[in-house]
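Asks: Structure, please.
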Amino acid sequence: MSKRKTAIVVAPGRGTYGKGELGSIARLHGARFGARIADFDAQRRTRGQPTVSELDGAERFSVATHMRGDVAAPLIYTATVLDWLSIDRDRFDVVATLGNSMGWYSALALGGAVSVSDGFRIANAMGLNSQTHGPGGQILMQVVDENWRPVPGLREALFACVADIAARPGVGLALSIDLAGMLVFAGNEEGLAALLAEAPPTPGRDPLRLAGHGPFHTPLMYGSADKAQAELPASLFAGPSIPMVDGRGHIWRRFASDPSAIWDYTFGHQILAPYDFARSVEVAVREFAPDVIILPGPGDTLGGAIAQSLIGIGWQGLSDKASFAERQKADPILLSMGRPEQRELVVA
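Replies: All right, here's what the predicted structure looks like:
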C-alpha cells in the first residue's frame, strides 16, 4: 500500500503577494526553476511589461505598483505554480486542485488543463483584462465571531440588505466571493456606498474596501470577459490530468471534460458570476477525502478561509477556531507553504 498522503491543492488569489513576499520568488525558486522564471520574464518583456524578476526583486514593496492587477496576477501565478512544482510527489498524491478567484487560472495549470507556460499567459493577460470594467470595487465583510463560529442571522441579513440595495435604479451590488467566514460583495460606487452605510454591524474587522480591486465576479466585468475571449483561444485548453473543482463546486474530471467547456466557463461564468470558494472546498474534501490540504504561496492568508470552510461542514470534527488550532498542532490537515515550518513538510 502507498505511504503517500492524498492531498488537494488550493491556489490562492489576489491580495496574497504582499510586503512580506517581496523577493520570495527568487529566494525560494531562482536556483531550481530559473528556466521557468526566464520564460515568464520573456513573456512579460515581449508585451513591454516589467518582468517578474524585476518586480519580485524591487528594492521595496509598493502598494500602488505591486497590488495592481497587471502586476499582482503574474507574481501570484509564478509563486503558486513554482510552489506546486516543488511539492514532494513521493510523499503526496495530489487528487484534485482548486483555486480562489484569480487562483482558478493557476488551478488550470496545476490540473493540467493548460500548460504551465500558457497558464502564465492567461494569468498575465487577465491581470490586464481585470482592469477593464465599469466603476466599482469590492468590500470584504466578516460573518463569523472571534472563534470562527457563524453569527446567527448575520449572513441572511447581509444578503437581504444587498438585495434591497441592488433593486434601486442605477445601483449595482452583488455577492462576489463566498469565503465561508467572510463575504466579498462587489458593485458600482453607489452600491458600495449604500452597503457601507446600511449594512448591519459585523464582528471583528470593520468592512474593508479592497485596494486595487474591481467589481470582480459580477456583470460589471463584461469588458474583461469580452477581451479574454478575444485574446485567449480555446486551443490553449486540454482535458485536465488531475480533477479540478471550480467556483461553482463543479468537478472537471479526467477523460470526461470538454476543453472548450472549460474555456467557456473560465472566460464567461467565472468572470461574471459569484465565485463560491467555500463550496469548492466543501465539494473537494467530500468528494476526494484528502489526508491534507496544501496551500501554495504566496503568503498564507487564504488559510483562514479554508479552515472556516472545513468548520462550516464539521469536517473531521472541526467545530471552531480552537478545534482547528488543536488539530493543526497534533496532526496538521492544512499545510501552508507560505509558513516555513509547514513548507518543510511539503517540498521535495
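Asks: CA only for contacts and neighbour counts going forward, please
Replies: OK.
Asks: do you know how far residue 61 is from residue 26?
Replies: Using C-alpha to C-alpha, to the nearest Å, residue 61 is found at 15 Å from residue 26.
Asks: measure the residue positioned nearest the centre of the chain to residue 250 for me?
Replies: For the chain, the residue nearest the mean C-alpha position is residue 100 (2.4 Å; C-alpha atoms, centre = their mean). Separation of residue 100 from residue 250 (C-alpha to C-alpha): 14 Å.
Asks: swap in residue 31?
Replies: Using C-alpha to C-alpha, residue 31 is found at 37 Å from residue 250.
Asks: Please identify which of the two sits among more neighbours.
Replies: residue 250 (13 against 9; other C-alpha atoms under 10 Å).
Asks: tell me which element residue 183 is part of?
Replies: strand 182-187 (DSSP states H and E).
Asks: And that strand, how far out from the chain middle?
Replies: 14 Å (C-alpha atoms, centre = their mean, to the nearest Å).
Asks: following it, which helix or strand comes up?
Replies: Sequence-wise, the next helix or strand downstream of strand 182-187 (DSSP H and E) is helix 189-198.
Asks: To compare against the first, here's the next sequence to fold:
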Amino acid sequence: MKQTAVVICPGRGSYNREELGYLARYHADKSAFLAGIDRYRRLCGQVAITELDGLSRYSPSRHGAGENASALIYACALADFTDIDREHYEIVAVTGNSMGWYLALAAAGALDQQAAIALVNTMGSMMRDGLIGGQLVYPVVYENWRPDSAAKANLAAQMERVNRLPGCQAYLSIDLGGLWVIGANTAAIDALKSSLPPIDDRYPMLLAKHAAFHTPLLQSVAQKARELLSPDLFGRPGLPLIDGRGHIWPPLATDTLALYEYTLGHQVVAPFDFSAAVEVAIKEFAPDRLILLGPGSSLGAPVGQALIRHRWLGLEDKPGFKRRQADDPFLLAMGQEDQRSRVVRQG
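Replies: The predicted structure is shown next:
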C-alpha cells in the first residue's frame, strides 16, 4: 500500500562543500535534463552546472554565487524529485523554502523545464552586480527546540529599536521553524549584530552572498523580474502547491496570472513563512511522510522545530524528534544516504 508524502524543496545554502559532486554521484543517468540546463546557461554566458559540480574543490565564491548556487540546487532537487519511488509514495502536495518555492513550482508542474530554469536562473542572477542588503539569522526557540515566545518578542523589539536608528531598515524575511531570518540593509545588520546576545558562538549569523529577499528592500528586483519574465511561463500545477503564506494552490482552480503575480510580487518583497507552509502540509494533507529533496538536509532542523511547535505525532522537543527520526523517520531527507535509500526506486 502506498504511503502519502508532501515534498519539500530546499532553498539557497543547501549546496555546500559536502554536496560537491552530488549530480555526478546520484544523477549521472539524467544527462538530457542536465544538458538542457547547461545549454540554457551557456546561452547566458554562464558556466555549466555539470562543470561546477565536477570541480575537484568547492569554492564558496564560485559555487556560492547566486547565479551558480541557484541553478545547482535546482538541478539536484528536481533530479531527486524524479527519483522518488512513485510505486511506494503518493505525492499529495509540494512546498519549499524561499528559493525552494521556484523549485516547488517546477516539481508540481506549474513550470515546464525550460520555464523553470529561466525563472531560477533569472532570479539567481539578480544580484550579480551587487547585493541589496543581506540576511541575518537568529534563534527563537529554546535549546530543546520548544517555542520561546519571549525570544520572539525580544527579537521583534530589537528590530523595532534598530528601525528607529537613522538609515536602518530591518524586516522579518523568513520564519524558519526555530529561526528568524532578518532581511536588512547594511546599517541595520551592523546594528543588530552589535546588539543581539551571541548564542552558541554561532548566532547572530550573517548568511554569505544572500540579499534581503522577502522584504520591501527588493521592490526593484520584483519589478525587474516582471519585466524579464512573462506570465506565459506559468501553467496550472499538477499537484497542490503550498506557498510562503501557507496558501494552497490546487491543480484545478489555480489562476495562473495570480500565481505569477504572487511569485514575482508578494513572494519577493514580503515575509516567507516556511513554518506556516509546514503547518499546512501536515494539518491539511496529513501525510505519512515528509520528503525533503537534496542537496543537503539543512531544512531538517526547521522542519523538526515546526513539528514540535504543533506537537505533531506527539513530538515535544529535540530529543523526541531525534528518537523518532532514528526509529521510524517521519522526515526523509534525500541528502542523507540512510534516508535516501528509503525514498528512491531500487534497481
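Asks: in structure 2, what residues pair with the strand holding residue 183 of structure 1?
Replies: The aligned range for strand 182-187 of structure 1 in structure 2 is 179-184, by TM-score structural alignment.
Asks: Tell me which residues are up against the matching stretch.
Replies: For stretch 179-184 of structure 2, contacts defined as C-alpha atoms under 8 Å, 6 or more residues apart in numbering pick out 133-141, 168-175, 211-215, 217, 302.
Asks: And for stretch 60-80 of structure 2?
Replies: For stretch 60-80 of structure 2, contacts defined as C-alpha under 8 Å, 6+ apart pick out 9-16, 22-23, 27, 30, 34, 37, 47, 49, 52-53, 99, 103, 106-107, 117, 120-128, 209-210, 293-295, 334.
Asks: if you set the cut-off to 7 Å instead, what comes out?
Replies: For stretch 60-80 of structure 2, the surrounding residues in contact (C-alpha atoms under 7 Å, 6 or more residues apart in numbering) are 9, 12, 15, 23, 27, 49, 103, 107, 120-121, 124-125, 209, 293-295.
Asks: What of stretch 248-256 of structure 1?
Replies: The contact list for stretch 248-256 of structure 1 (C-alpha under 7 Å, 6+ apart) reads 239-245, 275-276, 279-280, 283.
Asks: Including neighbour count and secondary structure, could those residues go into a markdown table?
Replies: Below are the contacts of stretch 248-256 of structure 1 laid out as a markdown table (neighbours: other C-alpha atoms under 10 Å; DSSP: H, G, I helix; E, B strand; the rest coil):
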| residue | neighbour count | secondary structure |
| --- | --- | --- |
| 239 | 22 | coil |
| 240 | 23 | coil |
| 241 | 18 | coil |
| 242 | 21 | coil |
| 243 | 28 | coil |
| 244 | 28 | strand |
| 245 | 27 | strand |
| 275 | 27 | strand |
| 276 | 21 | strand |
| 279 | 21 | helix |
| 280 | 26 | helix |
| 283 | 18 | helix |
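Asks: want to try CSV for the residues you listed, with distance to residue 88 of structure 1 as columns?
Replies: Output for the contacts of stretch 248-256 of structure 1, formatted as CSV (distance: C-alpha to C-alpha, whole Å):
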residue, distance to residue 88 of structure 1
239, 24
240, 20
241, 18
242, 16
243, 19
244, 20
245, 22
275, 30
276, 29
279, 27
280, 24
283, 25
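Asks: Would you mind finding the match for residue 302 of structure 2 in structure 1?
Replies: Mapped onto structure 1 by TM-score structural alignment, residue 302 of structure 2 lines up with residue 305.
Asks: whoops, residue 293 of structure 2 was the one
Replies: With TM-score structural alignment as the criterion, residue 293 of structure 2 lines up with residue 296 in structure 1.
Asks: What sits closest to that match if chain neighbours are left out?
Replies: residue 337 (5.0 Å; C-alpha to C-alpha, 6 or more residues apart in numbering).
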